[in-house]
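A.B. asks: Please work out how this folds:
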Amino acid sequence: MTDHEPQDRRTKPTRALVLHPDIRGAERRKEPIHALDEAVALAAALPGLDVVEADVVPLREVRPATIFGTGKMDEIKTTIEAREVELVLIDGPVTPVQQRNLEDAWKVKLLDRTGLILEIFADRAATREGVLQVELAALSYQRTRLVRAWTHLERQRGGLGFVGGPGETQIEADRRALDEAITRIRRQLEKVTRTRGLHRAARAKVPFPVVALVGYTNAGKSTLFNRLTGAEVMAEDMLFATLDPTMRGVTLEGGTRVILSDTVGFISDLPTQLVAAFRATLEEVLAADLILHVRDVAHPDTDSQAEDVDTILGDLGVPEDVPRIELWNKADMLPEDARAALEAIADRSEDALLISALDGTGVTEAVDAITAQLEGVRRRQTVDIPFSEGRRRAWLHERDVIEAERETDEGWSLDVRWTDRQRMDFEAL
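C.D. replies: As a prediction, this is how the structure comes out:
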């Protein structure tokens, strides 16, 4: 490639059209235009895509073979040709039959919401476990359909093959090959999970509470994480900016030492393959002593986003008795009257604070709330006691804080659940 070669020959993006089907009578969790905006943001999160057109498509019903009626299909084809679209992203589920028929009719590659999210996850996963989890989810998805390849992104990035591959050659992996690959990846994941288990056990010996940041994707968790820890975690205005939990030990103002965990952003209609695949990645939330639910209160769908987060936390099995604080983020983006109204509501609430992770508004108050909440929190820890210190073991039994006990060659290994005060009293014995 010479210096005189045109720029678009080197980094030509794939021109994409985003469509959000708005089905009459279907239950709406958000306004169609807001759903379309989120779908466009999803597309923008994938390198090498250029969204040249986006539209809400009203539908009386979904056609089993093509989703859209003949007239609408022709109308969309006209847009595709006029805008030189190479990839159509449909914000919703698309069956293998529908995908094949639409690709044949429009002569472009097509991805549904699940395929797009899988591509984004593949692009962002950073840890060994994250990569394996994505591969497992992708193979499970791939078993249901024939995946055609496309050329434009292959030169710029890796991927799963949904939006990348050698020319227009159709990939036809038989089920046996896919099943063998799935089995192989599951074995690798078991090894990785065991390693993470050892890391968790090591952390259990550290007498610091785990505070997990959760929230809808793009709510500002990573920005807050960076402000609290000084860490250089990627914090971009981009969906799924964080895909692997990042943990940092941090001393909050006032001296409270915590382990802070930043997690992947949640999203509505997350593919079931990924909810299952990333359960282990989100296991830090299950072990959290306190959950900080970061909400983007400047977003028009903030309430439904909060409901989605609560639903996924429930699906993950997070105990309801784990304390939670809602941090109403992006106060800096609110109109003055809306900001004043939310401040008044937050002032009357015991578990909500209005903040701006970007400019620091309310963050000091949030740290105070975290500290106050953790003072009475009972958290789990593993304690090793030699045989010569039986009185310390008896002290723990008297206070009924032991959840499990194992005898070792040197003494006892006990899993305890206690408060900071009990821990300090124990250490003073």
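
A.B. asks: Could you use CA atoms for every contact and neighbour count after this?
C.D. replies: OK.

A.B. asks: Residue 51: what's it in contact with?
C.D. replies: Residue 51 sits next to 15-18, 40, 43-44 when contact means Cα atoms under 8 Å, 6 or more residues apart in numbering.

A.B. asks: Spatially nearest residue to it (excluding sequence neighbours)?
C.D. replies: residue 16 (4.6 Å; Cα to Cα, 6 or more residues apart in numbering).

A.B. asks: Would you check that that neighbour makes contact with residue 52?
C.D. replies: Yes - Residue 16 is within contact range of residue 52, at 5.9 Å (criterion: Cα atoms under 8 Å).

A.B. asks: Between those two, point out the one with more neighbours.
C.D. replies: The residue with more neighbours, out of residue 16 and residue 52, is residue 16; 27 against 14, by other Cα atoms under 10 Å.

A.B. asks: Counting by contacts, list what the helix or strand that contains that one packs against.
C.D. replies: Counting by DSSP states H and E, the element that carries residue 16 is strand 14-23. With contacts taken as 3 or more Cα pairs under 8 Å, 6 or more residues apart in numbering; DSSP states H and E, strand 14-23 sits against helix 32-44, strand 49-59, strand 87-90.

A.B. asks: Here is a second sequence; please produce its structure as well for comparison:
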Amino acid sequence: MRVLLSTWGSRGDVEPLAGLAVALRGLGAEASVAAPPDDDFVELLGRAGVPLVPLGPSVKSVVSGEKPPTAKDAFWLAPELVRARFEVLGKAAEGCDLMMGSGLMPAGVRDVAEHLGIPYVYACFQIFGLPSRHFRPGQRPGTPSSEDETDSEVLWKQDAERVNGLYGEALNAGRAKLGMPPVDNVRDHVFTDRPLLAADPTLCPSEGMTNYDDLVQTGAWLLPDERPLPDDLTAFLDAGAPPVYVGFGSMAAHAPSDIARVATESIRAQGHRVLLGSGWAGLGLVDDADDCFAIGEVNQQALFRRVAAVVHHGGAGTTTTAAGAGAPQVIMPRIADQPYWASRVADLGIGVAHMDSTATVESLTAALTQVLTPETRARASEVAGMIRTDGATVAAKMLLER
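C.D. replies: Below you'll find the predicted structure:
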């Protein structure tokens, strides 16, 4: 059996598919991943032994400017990705038995699958974007809904209209070239009636939270990481008490201003050492004191078991990895679903949601004061035992049975 998994987005959109591909391979299937051609993702998939099908522009080229991407950028990117999916996936999917769309609104994947007569599945990594009676849609480029509007049916209808405005013209142009009729609701067409939710049920409870009666939650798709930590990092960890880790992943222009200095001063005020993850924001040391250390990309599954706390942006992957390691968290959400993960961490008692978009030494110190307590550490350890690690295998078996 051959499976083509497709995504476009940050590491949190690519790594779960790598985990699923490895699980599928373990069950005898062949799986490849269509993803952005960023060097980080090439290395990630190569390390996992998963073939990469380059799809669309690199994510770094879109998000790593001095300022965050604008609405104008979104109205360029959306149709560009749709056209890329028709062109790239139409060739890559030949001979496949199943196609999956995930990541940033994968309009075009289902359409290629239907044209080739291949079953299609949509997967998401949180419930934030799924229509629901319990929360408002997230922000998208286009005409915003009124803050006074409270009718969920109206709000989600307007969300569908914004999706159509971004993707509809390009999608229906691609379908027309294949002799297929137009689609009038791109979002619902992409999501299908039975999406897969690849998120841990403790961190992201879904029952009754969306408008989908047939939503299937498998647990998060984790990619096992057996890499040892670098020798210099291990030496730093062994030289003293566990440090506090600070990293913002692929949040380049979105990282809080001056966060390296603010975090260093706040963590030192708590009597802890500092570990900075450079990430796409390029966080670096603010001085040459020996209580601070900076790292690039490493095995976070191993690292987070050795830190006092994790300060991060609240991506689904980082949140799940920290929770599974039993590390207390301070989440400083920047965009999209990150406020949701921040609120879940706070609700579970395993960390603090720093919801202010700016960070000061005072605000981060206050958050760390709450997190760096024996009570929070004990609760984080308790929740770690609840985090499922078999989500990718559950999903792989389900897909093969389909």
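
A.B. asks: Can you pull the TM-score for these?
C.D. replies: Here the superposed chains carry a TM-score of 0.29, computed using TM-score structural alignment, normalised by the length of structure 2; 166 aligned residues with a Cα RMSD of 5.8 Å.

A.B. asks: Report the contact partners of the residue nearest to residue 51 of structure 1.
C.D. replies: Residue 16 of structure 1 is in contact with 49-53, 85-89, counting by Cα under 8 Å, 6+ apart.

A.B. asks: Scan structure 2 for its longest helix.
C.D. replies: The longest helix of structure 2 (DSSP state H) is helix 71-92.

A.B. asks: Tell me the first helix or strand C-terminal of it.
C.D. replies: Per DSSP H and E, the first helix or strand lying C-terminal to helix 71-92 of structure 2 is strand 98-101.

A.B. asks: Just the terminal-to-terminal distance for stretch 109-123 of structure 2.
C.D. replies: End-to-end distance for stretch 109-123 of structure 2, by Cα to Cα, to the nearest Å: 12 Å.

A.B. asks: Which positions in it come out as buried?
C.D. replies: Within stretch 109-123 of structure 2, the residues scored as buried using 16 or more other Cα atoms under 10 Å are 109-113, 118, 120-123.

A.B. asks: So which of those is the closest to residue 59 of structure 2?
C.D. replies: Residue 59 of structure 2 lies nearest to residue 109 out of those, by Cα to Cα, at 18.6 Å.

A.B. asks: ok, for that closest one, nearest residue in space, not its chain neighbours?
C.D. replies: Per Cα to Cα, 6+ apart, closest to residue 109 of structure 2 is residue 101, 5.8 Å.

A.B. asks: Could you do residue 370 of structure 2 as well?
C.D. replies: Leaving out its chain neighbours, the residue that sits closest to residue 370 of structure 2 by Cα to Cα, 6+ apart is residue 352, at 7.3 Å.

A.B. asks: element containing the one you found?
C.D. replies: Remark: residue 352 of structure 2 resides in strand 351-353, with elements defined by DSSP H and E.

A.B. asks: name the helices or strands packed onto that strand?
C.D. replies: Under the contact definition 3+ Cα pairs under 8 Å, 6+ apart, strand 351-353 of structure 2 sits against strand 329-331, helix 338-348, helix 361-371.

A.B. asks: let's see it at 10 Å
C.D. replies: For strand 351-353 of structure 2, the packing partners by 3 or more Cα pairs under 10 Å, 6 or more residues apart in numbering; DSSP states H and E come out as strand 309-312, strand 329-331, helix 338-348, helix 361-371, helix 374-384.

A.B. asks: Tell me the buried residues in that strand?
C.D. replies: Buried residues in strand 351-353 of structure 2 (16+ other Cα under 10 Å): 351-353.

A.B. asks: Tabulate the residues you listed in CSV, adding columns for distance to residue 236 of structure 2.
C.D. replies: Below are these laid out as CSV (distance: Cα to Cα, whole Å):
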residue, distance to residue 236 of structure 2
351, 25
352, 26
353, 28
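
A.B. asks: Tell me the one among these nearest to residue 269 of structure 2.
C.D. replies: The closest of the buried residues of strand 351-353 of structure 2 to residue 269 of structure 2 turns out to be residue 352 (Cα to Cα; 17.6 Å).

A.B. asks: wait, what's in contact with the closest one?
C.D. replies: If a contact means Cα atoms under 10 Å, 6 or more residues apart in numbering, then residue 352 of structure 2 has 311, 328-332, 342-346, 366-371, 376 as its contacts.

A.B. asks: Those, buried ones only, as a PyMOL selection?
C.D. replies: Typed into PyMOL, the next command selects the buried ones out of those (criterion: 16+ other Cα under 10 Å):
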select buried, resi 311+328+329+330+331+332+342+343+344+345+346+367+368+371+376
